[in-house]
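**Q** give the three-dimensional model of this entry:
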Amino acid sequence: MSKIDARLQELGIELPAAPAPAANYVPYVLSGGQLFVSGQVSAGPDGLILGKLGDGLTVEDGAAAARRCGLSLIAQAKAALGDLDRVARVVKLVGFVNSTAGFGDQPKVVNGCSDLMVEVFGDAGRHARSAVSAASLPFGVAVEIEAIFEVK
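**A** Predicted structure coming up:
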């Protein structure tokens, strides 16, 4: 068992299956020493996590949705690399939050994903990041996050 798989087990985290693309794109691209993972939407065991932050969804709801995006990002990395121990570093996350014009806590929402990356990868999970508002997201999901990983 790899070190990261053991860490996931220790944390009680079961990765979802790597989601298939919803349109004409690939879920990830490995280029040189970097893995680019396409945006992963907030999906839970019961389907998509829908809604708008600031209009029915709380910061806590959004952070939970962002964590679900993070689980899918890690699942895509595992599908691409075969072994999560090949992740040298989480380089960057870009988070999009479906939110009202007056909502300003996008960084707190995207922390749901950022915190997961540090839980799983330790210091190698610390990353650069953007957390931006979106008037809407595909399928009406609450959060979408993309990632860049450095690969060993």
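
**Q** going forward, measure contacts between C-alpha atoms and count neighbours the same way
**A** OK.

**Q** surely residue 152 and residue 87 touch.
**A** Yes: the pair residue 152 and residue 87 passes the contact test of C-alpha atoms under 8 Å, sitting 6.1 Å apart.

**Q** the more surrounded of those two?
**A** residue 87 (23 against 12; other C-alpha atoms under 10 Å).

**Q** ok, residue 138 to residue 41 distance?
**A** According to C-alpha to C-alpha, to the nearest Å, residue 138 stands 8 Å off from residue 41.

**Q** would you do the same for the sequence below? I want to compare the two.
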Amino acid sequence: MSKIEARLAELGVTLPDAPAPAANYVPFVQVGDLVFVSGQISMQDGNLITGKVGTDLTTEEGAAAAKTCAVSLLAQLKAACGGDLDRLVRVVKLTGFVNSAPDFTQQPQVINGCSDFLVEALGDAGRHSRSAVSAGALPLGVAVEIEAIFQIK
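**A** The predicted structure follows:
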């Protein structure tokens, strides 16, 4: 078990198998020491977390949905690293999309669910640059979708 997976276990998180792509794309691409992970959607225990934040979901519920995206991002990274998460150097960048009500403006607080979890699980290696944007709709009606760039060794 990697040090990162041991830390995740302390936090009560077990990584699932990396989710399969839902369309014509690959789940990740490695270029040099960077791994670009395709957008991961909000899902818990195989069930989609759907709805518009600000109408159907609170900001806090949106943040919890974003945390599930973080877990899927790490699962994809583990697959990209051949099962060895200790190859992670750092999280470089997140781009988070929030299925938002038209007047909702707390996208950063929603994406904090992912960012805060990555820092809690990875320490300084989890600190990253980021964008948090509103979307009028997301695939399958999910509440949140997040893509990431990781640096590995």
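
**Q** report the TM-score for the pair.
**A** For this chain pair, the superposition-based TM-score is 0.98 by TM-score structural alignment, normalised by the length of structure 1; 152 aligned residues with a C-alpha RMSD of 0.8 Å.

**Q** for residue 78 of structure 1, see how far away residue 152 of structure 1 is.
**A** If you measure residue 152 of structure 1 against residue 78 of structure 1 using C-alpha to C-alpha, the figure is 13 Å.

**Q** on the three-state scheme, residue 102 of structure 1 is what?
**A** Put simply, residue 102 of structure 1 is coil when judged by DSSP: H, G, I helix; E, B strand; the rest coil.

**Q** could you list every residue that touches the residue lying closest to it once chain neighbours are set aside?
**A** In space, not counting the residues next to it along the chain, residue 102 of structure 1 is nearest to residue 54; the distance is 7.4 Å by C-alpha to C-alpha, 6 or more residues apart in numbering. For residue 54 of structure 1, the set of contacting residues under the criterion of C-alpha atoms under 8 Å, 6 or more residues apart in numbering consists of 99, 100, 102, 103.

**Q** more crowded one of residue 138 and residue 41 of structure 1?
**A** residue 41 (29 against 12).

**Q** figure out the helix or strand that the nearest residue to that one once chain neighbours are set aside lives in.
**A** With C-alpha to C-alpha, 6+ apart as the measure, residue 144 is the residue that lies nearest to residue 41 of structure 1, at 4.3 Å, once sequence neighbours are left out. Here residue 144 of structure 1 sits within strand 143-151, counting by DSSP states H and E.

**Q** what is the distance between the helix of greatest length in structure 1 and the centre of its chain?
**A** Criterion DSSP state H: the longest helix present in structure 1 is helix 59-81. For helix 59-81 of structure 1, the distance from its own C-alpha centre to the chain's C-alpha centre is 3 Å (C-alpha atoms, centre = their mean, to the nearest Å).

**Q** quick one: list the elements packing against that helix.
**A** Taking 3 or more C-alpha pairs under 8 Å, 6 or more residues apart in numbering; DSSP states H and E as the contact definition, the neighbouring helices and strands of helix 59-81 of structure 1 are strand 28-31, strand 34-41, strand 43-44, helix 106-121, strand 143-151.

**Q** for the first one, packing partners?
**A** This points to strand 28-31 of structure 1. In terms of contact count using 3+ C-alpha pairs under 8 Å, 6+ apart, strand 28-31 of structure 1 is assigned the packing partners strand 34-41, helix 59-81.
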